[in-house]
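Asker: generate coordinates for the sequence data below:
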Amino acid sequence: MNFLFKSISNFQFPYTLDQSPVLSTPLWEATNGTKKADSTPVTVFTYCKQKDNAIIDALTSNAVHNAKILKLPGLVRVLDVIDSDPANIYVVTERVHPLDVEGLSIDALSLGVFQISETLNLLHGQAKVILGTLCPGTIFTNKRGEWCLFGLELCSKMADPNHLNQYSASYSELVKGSGLDIEPSAAAQVDSILLARLIKQFYQRVPSEWNTLVSGLSQGRITIPQFCTRVESTKPFNSTLISIYEELKELQIKDPQGKVVVMSDLQRQILEDASVLKNATKGFVDGLLIPEFAQCISTIISTQKTQPMSTGFASIVPFVATIFELTCTKNPISDDESTFNKYVKPLIFENFKISDRQLRFLLLVYFPSYIPRLTNNDVVERIFPPFVQGLADTDSTIRIQTLKRVPDIISMITERQLNNDLLRHLAKTQMDPNEDIRTWTILVISKLSKKLSQSSNRSGILSTAFTKSLKDPAVKPRLAALYGLEDSLDLFDVQTIANKVLTVIGPGLLDKNAQVRSKARSLFKVYLSKLENEADQIPTDHAEDVELNFQADIADDNDDLAKGFLENLRISPQPLSITPTDGNTTQNIENTADSWNDSVIDEWDAEDDWSNNSEEPSKGNAPLVTKMNSTKSKVVQSISGNKRSNTKTAFGKTLTTKVKVNKSWNDDLNDDEWDDSWAEANDTKTSSKVNAGKMKKSNTESFSSASIKKPSTTNDVFEQLADEIEEDDWGNDW
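Answerer: Predicted coordinates for the structure are as follows:
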């Protein structure tokens, strides 16, 4: 039955506990856990009920009772007490951690002693109770880095210390060797004696100003309130850390504008000497200082949105600078990832949207420190779009600072953002009026060159960028271009080096600046050496070797060729003639096609033998004569048209002559710039010669043909005429 009750009770337990406790004592165990309802982090102190042990039962009952009624600053804040379980009592508190003073600075120890003294002063002055269990084992730290007290087993009223006097010795014997050790003493002086002992344990050497006071505490001659009053003016209690804590402690009672004033004072103190926060108690910076600054920034931003014309609030720039100084430096005071994700990351995202140059400059200054702590998705979606706009800012300082931060995000952005957005802005900054911006542009291109994919025409982009910078009127961009070429040696293949890169470096060899010439010369040798090494690996085919002597060919005498050409000019062509069938008449052919056509037709009309020898056509043959005359007319028209056409025409049939065009080896070189200049020169010199040649050719060409004999019939006449037309070569000439 008891097992069943425990199971039901455990099932209804509203907290989830870790498997192992963080601290165990003979009286209680401290275990971290979370609340099931809202995942609030808590620490659960479990007391075991021991009815058979009257001492433990009395101590447990006293501790639980005081935990319920004492609600003072400096004590571990109790959230809930569960005593319904017959075996255990659970005291649920805020999440706390056992005190660890290892590595704490002197200022941090002084702040801790100050907080413990203030708590004891409240217990003695306001609650009128005695703690009686003060020791390092009963001191915990909360999420705000405050030292707070737990362990109320001996807590008694100052007016009635019977419980303390009765169980002090038993308690000391029970917890001996567990970290809760105390020295039994008289009720009135127990807290003073235990505080003096605590100070001696924390300080390797007690501050000289405290020697007398600590001695009085240990002897019970000085009370806790007296000690707090006297040490208030000493140096250990006047540190910057204690001053910051006191102002933050009173921040909750101030209005929004008053909070901004207090935080402004704090940020000035921190920026003057941020080292005071080094080695502070864990949680002081992450859980107290940074959240308050973040809340202050949020208050200012919301006020500026609702009241744009309000001048009562300060700028957020100093507060953002303070947070960055605490979290985003090379050696940050706070490197807790949960704090960064909860407070700093949203602050970065929101501030990149604000069009404030001071704020943007601040974001760029700390950019290398916080960008590695962001995810790629954060950079792609939340950082890069507003970041890249800084390259187009009208202020040159913002442009150059943005340029310097580009290499930090190259590996985190997408290929599209790199090849499209970023390169487009870099192309503009390369023409910036500021010399340093142009220099940094080419340096940035050199840095991101390894990230460019070959499919995005990497070699073309780099060669164009370096060529443009080598033509820069300032020396620094030219040297930066040579540096980029040197850094990008492995990115170019030998074909690109031969066709593009060497032509890029070449002009630098004739630069006016000696430093540029020297750098270009050494770089040219490096690239040329890479080409030569590659050329040595190419296999040689000696079968393709050709023996040539161009000098001898140029000096060769062409007299024989000239004599042969002149000899051919002396040969006169035989005149062409058309011989009739009777052999009596020889007629010279005119040089032109039109005269030839007319003479042939006239001769046919003048022949008497054709009409005498032919029989008189009968009426039935009239259509034949008409057909012959019509056909004759078409033939004459076709012959006359041949001088303007590239076709051969015979008896109404058109024959098209196709001319085959052979491609020259140098047709692909026509897009060279030299081709245009050379063509212009040839056009001016040869245009008149070409026209003259055409005229001369048309005047000297003759129509060669065999003698046309008189046909015996009309059909034979036209067939023979068609054959003569087909043998005409005009179509080919034209």
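Asker: hey, let's count contacts and neighbours off CA atoms from now on
Answerer: Fine.
Asker: please enumerate the strands of the stretch 101-250 of the chain.
Answerer: 129-130, 139-141, 147-149, 156-157 (DSSP state E, counting those that start in this stretch).
Asker: residue 404: which of the ones you listed is closest?
Answerer: Residue 404 sits nearest to strand 139-141 of all the strands of the stretch 101-250 of the chain, at 42.7 Å, using CA to CA.
Asker: centre of the chain versus the closest one, how much separation?
Answerer: Centroid displacement of strand 139-141 relative to its chain, using CA atoms, centre = their mean, to the nearest Å, is 46 Å.
Asker: packing partners of it?
Answerer: With contacts defined as 3 or more CA pairs under 8 Å, 6 or more residues apart in numbering; DSSP states H and E, strand 139-141 has these neighbours: strand 97-98, strand 147-149.
Asker: just to revisit the earlier point, buried deepest among the strands of the stretch 101-250 of the chain, which one?
Answerer: Among the strands of the stretch 101-250 of the chain, strand 147-149 has the highest mean neighbour count (mean count of other CA atoms under 10 Å), at a mean of 24.
Asker: contacting residues around that one?
Answerer: 74-76, 99, 112, 115-116, 119, 134, 138-142 (CA atoms under 8 Å, 6 or more residues apart in numbering).
Asker: which of those residues sit farthest apart?
Answerer: The distance between the two most remote of those (CA to CA) is 17.2 Å, for 134 and 142.
Asker: okay, now the residue lying closest to residue 61 once chain neighbours are set aside: neighbour count?
Answerer: Among residues not flanking residue 61 along the chain, residue 153 sits closest, at 7.9 Å (CA to CA, 6 or more residues apart in numbering). Residue 153: 26 surrounding residues under other CA atoms under 10 Å.
Asker: my read: residue 153 touches residue 57, true?
Answerer: No: Residue 153 is beyond contact range of residue 57, at 10.1 Å (criterion: CA atoms under 8 Å).
Asker: can you count the residues close to residue 551?
Answerer: If you count neighbours by other CA under 10 Å, residue 551 ends up with 8.
Asker: so it is in which element?
Answerer: Assigned by DSSP states H and E, residue 551 falls within helix 550-555.
Asker: in that helix, which residues are buried?
Answerer: Going by neighbour count (16 or more other CA atoms under 10 Å), nothing in helix 550-555 comes out as buried.
Asker: beyond that helix, next helix or strand please.
Answerer: Using DSSP H and E, the helix or strand that follows helix 550-555 in sequence is helix 559-569.
Asker: quick check: next helix or strand after that next one?
Answerer: Reading on from helix 559-569 to the C-terminus, the next helix or strand found by DSSP H and E is strand 577-578.
Asker: re earlier: include distance to residue 637 when you put the contacts of strand 147-149 into TSV, please.
Answerer: Converted to TSV, these look like this (distance: CA to CA, whole Å):
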residue	distance to residue 637
74	126
75	126
76	124
99	122
112	124
115	126
116	129
119	130
134	134
138	129
139	126
140	123
141	120
142	117
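Asker: here is a second sequence; please produce its structure as well for comparison:
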Amino acid sequence: MDYLRNLGSAAVSSLVQKSGLNLPFSLGTKVTTLDGIYTLYDATKRDDSSPVSVFEYDFSQRRDLAPLAKNSLRKLRTTRHPDVLKFMDAVELDTMIYIMTERVRPLEPVLQFSTSKGVQEREDWIMWGIHRVSVALAFINESAQSTHGCVRVKSIFLSPSGEWKLGGFELLSNPKDDSAVLYSMGSSLPDSSSWSPPEVKKSGWSALKQGEPSAADAYALGLLLNAAFNPDHHPPTTASPPHPPPPASARGNIPNVVFPLYKRLLNPNAKGRLTAKGFLEVGMTDTGFFANNRLVKICLGLDNFAIGSEAEKASLLRTLNESVDSFPTEFAVHRVLPSLVSALEYGGASAVTIVPLVLRIGKNVPDSEYSDAILGPLVKLFASPDRGTRMALLDHLSEYADKLDKKTVDSKVFPHLQTGFSDSVAVIREATVKSIILLAPKLTDRVLNNDLLRHLAKMQADPEAAIRTNTCILIGRLGPSLGYNTRKKVLVPAFLRALKDTFVHARVAGLMAFMATVDCFDNEDLATKVIPNMSFALVDKEKLVREQAFKAVDLFVKKLETYAATLVRG
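Answerer: Below you'll find the predicted structure:
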């Protein structure tokens, strides 16, 4: 099997396939190794090319490690929890096991570099991670009645969103399980003694079988707290016999409010030790350190958004609006953004706040991912009947319209957007009209010269004067984009309709539209259709209209004078 390793990942895949097995992944770069227990690779899922991680357990040289590898696979496959490494697939050979999971990276190197963060930012981030680990342990200890047995920095991984995921299931055991490995092989993992509780140091790993499943993990959780906040002073003195209680001077960077509980987690008496569940419950009280951690609050708020009250939703969105720019980019893009997009599906007043937040976070999304992460969900929302959602999409169209392609606009946006022209709510109709100028370059000739113009003709008769005015302005701006025959047939009637409007600014808009499209008219049409049809505006009762009419006529006449000068004298 060393030979296989020397061949590299591509060759390994080839040889495995020759053995009759099809790998569900393609191995990529090696990320890290855990001292002969496993090798972690970045990989790609074969069926959809999505990024995944692969843990390779090679026990060809150490057959005694086979039970650990098999236990890791069995437990990870059956333990499904949001804070546990997500199992996806596996390949088992005689001397090797591959476990494919969601794409993750080791916590350890990130933790080492976290010292560059601000003090509060680092504390928030670590306590958020400790919260996730505590939730996972409470589930394993209480619901599964099992002991993880390997809680340490190296058993924790980061998802793309930066969330801590509990892995390292090599020793996870239930004392009632006849094949439990923790009690006989606990010492097989590297550095196991420095993370083991006092009862193990005294009587060996088998001692855990008689105690509560939570005891060893609680002690390791306390050590994890110290390793995260005080990496240069790990393990703490209390981890060695006779296990003296941690003095105040040993707190280091552990938050003051957490330190008393840290000491209770490290209680050398297993029966008096605070459990992960107890630690979690204290932290989640109204004034607790977890409940008031901004990242914990944001995650809980996002997870419960659908069932939250309007006041709770408003509070969460206000917090996001005020602080989203200070979040780690990976957290904002991969954790906050998908939850906000999902929340948009529920519509309502929240959409007015969520859409700009989505677009704000989207500025940090790589171009290669923008279409899937931002455009796809927003385009899908155009089919929503919710007016709040529609208004939010239209109000912020300028921020993403240039990234839409013609096919998407033609087949997925315009078919739904056009319903806004006949909406019973005036602000929707007006916003729909205003949106067209941003999408016009991406409309097909058929839509632009037929479907759209039919809608705009109706909008020129809208009960709202502002909508009639904006429609005329829009037609004027669209003029140069229309087909030759369409211009000849549509423009003069459309602008003439505006000149006859009872609203003064609609009449002014008609004149300005004539001027803006002067180059769209043949000289003959200027002389025989444009000037004759708009000249009555020269004596309009409103001075504003008359002044604009004279400017228009002056422009048209000068153009005709230039043209007339080129004609052959008769």
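Asker: what about the helices in the stretch 201-350 of structure 2?
Answerer: Using DSSP state H, counting those that start in this stretch, the helices of the stretch 201-350 of structure 2 run over residues 214-229, 259-265, 276-283, 294-303, 310-323, 329-331, 337-344.
Asker: of all these, which gets the most neighbours per residue?
Answerer: Counting by mean count of other CA under 10 Å, helix 214-229 has the highest mean neighbour count of the helices of the stretch 201-350 of structure 2, with a mean of 26.
Asker: which residues does that helix contact?
Answerer: In contact with helix 214-229 of structure 2 (CA under 8 Å, 6+ apart) are residues 111, 126, 130, 134, 137-138, 141-142, 146-153, 195-197, 208, 233-236, 252-254, 262-263, 265-267, 270-271, 273-276.
Asker: for residue 353 of structure 2, which residues are in contact?
Answerer: 317, 392.
Asker: using the three-state scheme, assign it.
Answerer: helix (DSSP: H, G, I helix; E, B strand; the rest coil).
Asker: what does the one 4 residues further on give?
Answerer: Secondary structure for residue 357 of structure 2, judged by three-state DSSP, is helix.
Asker: what's the nearest residue to it if we skip its chain neighbours?
Answerer: Per CA to CA, 6+ apart, closest to residue 357 of structure 2 is residue 321, 6.8 Å.
Asker: quick check: buried residues in the host helix or strand of residue 562 of structure 2?
Answerer: Using DSSP H and E, residue 562 of structure 2 sits within helix 543-564. The neighbour-count check on helix 543-564 of structure 2 (16+ other CA under 10 Å) flags 545-546, 548-553, 556, 560 as buried.
Asker: mind putting those in JSON lines, distance to residue 499 of structure 2 included?
Answerer: Below are those laid out as JSON lines (distance: CA to CA, whole Å):
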{"residue": "545", "distance to residue 499 of structure 2": "9"}
{"residue": "546", "distance to residue 499 of structure 2": "11"}
{"residue": "548", "distance to residue 499 of structure 2": "11"}
{"residue": "549", "distance to residue 499 of structure 2": "10"}
{"residue": "550", "distance to residue 499 of structure 2": "14"}
{"residue": "551", "distance to residue 499 of structure 2": "15"}
{"residue": "552", "distance to residue 499 of structure 2": "13"}
{"residue": "553", "distance to residue 499 of structure 2": "14"}
{"residue": "556", "distance to residue 499 of structure 2": "17"}
{"residue": "560", "distance to residue 499 of structure 2": "22"}
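Asker: quick check: the gap between the closest residue to residue 725 of structure 1 other than its chain neighbours and residue 600 of structure 1.
Answerer: Excluding the flanking residues, the one nearest residue 725 of structure 1 by CA to CA, 6+ apart is residue 650, at 6.8 Å. To residue 600 of structure 1, residue 650 of structure 1 is 16 Å away according to CA to CA, to the nearest Å.
Asker: could you do residue 550 of structure 1 as well?
Answerer: Going from residue 550 of structure 1 to residue 600 of structure 1 by CA to CA gives 57 Å.
Asker: what does residue 459 of structure 1 give?
Answerer: In terms of CA to CA, residue 459 of structure 1 sits 73 Å off from residue 600 of structure 1.
Asker: neighbour count winner among those two?
Answerer: When residue 459 of structure 1 and residue 600 are compared for neighbours, residue 459 comes out ahead with 22 against 16, by other CA under 10 Å.
Asker: surely the more buried one is within a helix?
Answerer: Yes: under three-state DSSP, residue 459 of structure 1 falls within a helix.
Asker: got a list of what it touches?
Answerer: Neighbouring residues of residue 459 of structure 1 by CA under 8 Å, 6+ apart: 491-492, 496.
Asker: what does residue 478 of structure 2 give?
Answerer: Shown in contact with residue 478 of structure 2 (CA under 8 Å, 6+ apart): 437, 440.
Asker: ditto for residue 123 of structure 2
Answerer: residue 255.
Asker: does residue 552 of structure 2 really touch residue 514, like I thought?
Answerer: Yes: Residue 552 of structure 2 lies in contact with residue 514 (CA under 8 Å); the separation is 7.5 Å.
Asker: what's residue 75 of structure 2 aligned with over in structure 1?
Answerer: Matched by TM-score structural alignment, residue 75 of structure 2 corresponds to residue 69 in structure 1.
Asker: burial measure for its match, as a count.
Answerer: 9.
Asker: that one and residue 120 of structure 1: what is the separation?
Answerer: Going from residue 69 of structure 1 to residue 120 of structure 1 by CA to CA gives 16 Å.
Asker: could you give the angle of the strand or helix carrying residue 392 of structure 2 to helix 337-344?
Answerer: Secondary structure from DSSP H and E places residue 392 of structure 2 in helix 387-395. Calculated by axes from the mean of the first three to the mean of the last three CA atoms, to 10 degrees, helix 387-395 of structure 2 forms an angle of 130 degrees with helix 337-344.
Asker: who's in contact with helix 387-395 of structure 2?
Answerer: In contact with helix 387-395 of structure 2 (CA under 8 Å, 6+ apart) are residues 344, 347-353, 355-356, 378, 381-382, 384, 428, 431-432, 435.
Asker: hang on, the earlier thing: and the residue nearest to residue 725 of structure 1, how close does it get to residue 626 of structure 1?
Answerer: Going from residue 650 of structure 1 to residue 626 of structure 1 by CA to CA gives 19 Å.
Asker: next one: residue 42 of structure 1
Answerer: 126 Å.
Asker: comparing the two, which residue is more hemmed in?
Answerer: It is residue 42, of residue 42 of structure 1 and residue 626, that has more neighbours when counted by other CA under 10 Å, with 21 against 11.
Asker: tell me how far that one lies from residue 304 of structure 1.
Answerer: Distance from residue 42 of structure 1 to residue 304 of structure 1, by CA to CA: 37 Å.
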